[in-house]
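Undergrad: Please work out how this folds:
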Amino acid sequence: MLERTLETARLAAIGAIELCVTPDTQHPAVRAAAERAGATLSDQGEGDLGERMARIARRVLAADEAPLVVGTDCPSLSAEHLQQAAQALQRHDAVLQPAFDGGYVLLGLRRFDPRLFEAVPWSTAAVMTTTRERLRELGWSWREGETLHDIDRAADLVHLPQDWR
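TA: Presented below is the predicted three-dimensional model:
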């Protein structure tokens, strides 16, 4: 799914691609995948998912870019989804691509506030609800794309594309 996600980002042609991994940025397969996609490679650093995403978002926003943070566990995320998210960020503070399990598969930001990432019950069905509440509390505008399936457990494998099975 890593290769598929990187190829999707490349085909979207909306900006630079950065592959943020943990724990090993030097793994040959990771380095090769990044190179094939023309992506830079960086370390996510320590912490829970929220701390790692916050660190990445803050750094990219500080460079005057609007990050689209995506996982590599959503095979149905398309180049068109990424393009729509990038367009939505021209008019909104944030963009989300919800997942059917209550999380999200994409988070795009035009501004940063650490509260968006703090005390979120990561990897639970409450992630998207909590994120919406935080966005409301911050007074931010946001757009949500269509809800997609991600692959977190063996039971989710039924959502893989037919030609992958």
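
Undergrad: C-alpha from now on. contacts and neighbour counts both.
TA: Noted.

Undergrad: outside of the helix ranked longest in the chain, which residues touch it?
TA: Looking only at the chain and at elements set by DSSP state H, the helix with the highest residue count is helix 49-62. Defining contact as Cα atoms under 8 Å, 6 or more residues apart in numbering, one finds that helix 49-62 is touched by 44-46, 66-67, 69, 109-112, 114, 117-118, 120, 122.

Undergrad: Can you tell me the SS state at Arg143?
TA: Local secondary structure at Arg143 is given as strand here, using DSSP: H, G, I helix; E, B strand; the rest coil.

Undergrad: Near the closest residue to it other than its chain neighbours, how many other residues are there?
TA: Of all residues beyond its chain neighbours, the one nearest Arg143 is Val95 (4.9 Å), with distances taken as Cα to Cα, 6 or more residues apart in numbering. Burial of Val95 is recorded as 24 neighbouring residues (other Cα atoms under 10 Å).

Undergrad: And this one, please, so the two structures can be compared:
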Amino acid sequence: MTAAESGTAVIVFARAPRPGLVKTRLIPLLGAEGAAALHARLVKRTLDTLRAASYERVQLYCAPDTSDPFFPFCAGHYGVTLEPQVAGDLGARMLGAFESALAAHARVLLIGADCPALTARHLRQAEQALREGLDAVFVPCEDGGYALIGLRQAEARIFDGIEWGRDQVMAATRDRMEDLGWRWRELETLWDIDRPQDYARLVESGLLENERASA
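TA: Okay, here's the model as predicted:
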């Protein structure tokens, strides 16, 4: 049974790969163009992973909007639908995406494009957790955030008041889960790409080609 038949949608959050506006902590290492090129590669790798996992209902939530040429390319090449992210902080934008997607699907997984270690296996495990009746599922990151969140219902309290970008995001989210009385599962902790040391790890992992060389 495909993900489409089972009522699961996947949301990918991505920014337009504009030099100077994405992967800014990597600009001293890669330059603005190189950092933007790396970001684009990470988005495409994420969409490749979803295609390998046979997810057919994939929504690419775009920032600042869907007008950047990169996004129509993704829609044409990967068959994803494009949606603009709503205004507000990351929590407000994720909540808006969940509210929209859960109006039409029983389960929704939301991921970013910064975690190349996320595989089809992780996605299937996350979907299975929701199919088992758990309220939420997460893939934590080593930096204290999370690379994936899956929900069966949208709940503002999961996202309100979180200090996004800090190392206590997952810890604060656990507190929210406990306050709500929700049952959730955390899959294995992965790493994402944000700092120069993360880029070095990416190169060593072989998950992507060395973007510095191609920039």
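
Undergrad: related to what we said a few turns ago, quick one: the longest helix of the first structure to the second structure mean distance?
TA: After superposition onto the second structure, helix 49-62 of the first structure lies on average 0.7 Å away from the residues it aligns with, using mean Cα distance after the TM-score superposition for the first structure.

Undergrad: corresponding residues in the second structure for whichever helix or strand comes after that helix?
TA: The element immediately downstream of helix 49-62 of the first structure (helix or strand, assigned by DSSP states H and E) is strand 68-70. Structural correspondence for strand 68-70 of the first structure: residues 109-111 of the second structure, per TM-score structural alignment.

Undergrad: That stretch: average distance to aligned residues in the first structure?
TA: Here the mean offset of stretch 109-111 of the second structure against the first structure after fitting is 0.4 Å, by mean Cα distance after the TM-score superposition for the first structure.

Undergrad: Would you mind pulling the contact partners of that stretch?
TA: 8-13, 126-127, 147-151.

Undergrad: how far does it sit from the chain's center?
TA: Here the centre of mass of C-alpha atoms in stretch 109-111 of the second structure, compared against the chain's by Cα atoms, centre = their mean, to the nearest Å, lies 5 Å away.

Undergrad: hang on, the earlier thing: ChimeraX command for the buried members of the contacts of helix 49-62 of the first structure?
TA: Applied in ChimeraX, the following selects the buried portion of the contacts of helix 49-62 of the first structure according to 16 or more other Cα atoms under 10 Å:
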select :44,66,67,69,109,110,111,112,117,118,120,122
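
Undergrad: For Arg91 of the first structure, state which of the contacts of helix 49-62 of the first structure is nearest.
TA: The shortest distance between Arg91 of the first structure and any of the contacts of helix 49-62 of the first structure, using Cα to Cα, involves Arg110 and amounts to 9.4 Å.

Undergrad: For the contacts of helix 49-62 of the first structure, which two are the farthest from each other?
TA: Going by Cα to Cα, the pair spanning those furthest: Glu46 and Arg110, at 23.8 Å.

Undergrad: What residues does Phe159 of the second structure make contact with?
TA: Phe159 of the second structure sits next to 91-92, 94-95, 173 when contact means Cα under 8 Å, 6+ apart.

Undergrad: Compute the distance between it and Glu127 of the second structure, please.
TA: With distances taken as Cα to Cα, to the nearest Å, Phe159 of the second structure is found 21 Å from Glu127 of the second structure.

Undergrad: same thing with Glu186 of the second structure?
TA: With Cα to Cα as the criterion, Glu186 of the second structure and Glu127 of the second structure are 12 Å apart.

Undergrad: what's the neighbour count on whatever residue of the first structure lines up with Arg183 of the second structure?
TA: For Arg183 of the second structure, the equivalent position in the first structure is taken to be Ser141, counting by TM-score structural alignment. Burial of Ser141 of the first structure, expressed as a neighbour count using other Cα under 10 Å, amounts to 13.

Undergrad: elements contacting the biggest helix by length in the second structure?
TA: Counting by DSSP H, the longest helix found in the second structure is helix 27-52. Using 3 or more Cα pairs under 8 Å, 6 or more residues apart in numbering; DSSP states H and E as the contact criterion, the secondary-structure elements in contact with helix 27-52 of the second structure are helix 70-78, helix 120-131, helix 211-214.

Undergrad: who touches the shortest one?
TA: Spelled out, that is helix 211-214 of the second structure. With Cα under 8 Å, 6+ apart, helix 211-214 of the second structure has contacts from 30, 34, 37-38.

Undergrad: same question, the longest one
TA: Judged by Cα under 8 Å, 6+ apart, the contacts made with helix 120-131 of the second structure from elsewhere in the structure are 8, 49-50, 52-53, 107, 109, 136-138, 150-152, 185, 187.

Undergrad: start and end residues in the first structure for it, please.
TA: The counterpart of helix 120-131 of the second structure in the first structure, counting by TM-score structural alignment, spans residues 79-90.

Undergrad: Give me the range in the first structure that the next helix or strand after the longest helix of the second structure lines up against.
TA: Next along the chain after helix 27-52 of the second structure, taking DSSP H and E as the criterion, comes strand 58-63. Residues 17-22 of the first structure are where strand 58-63 of the second structure aligns, with TM-score structural alignment as the criterion.
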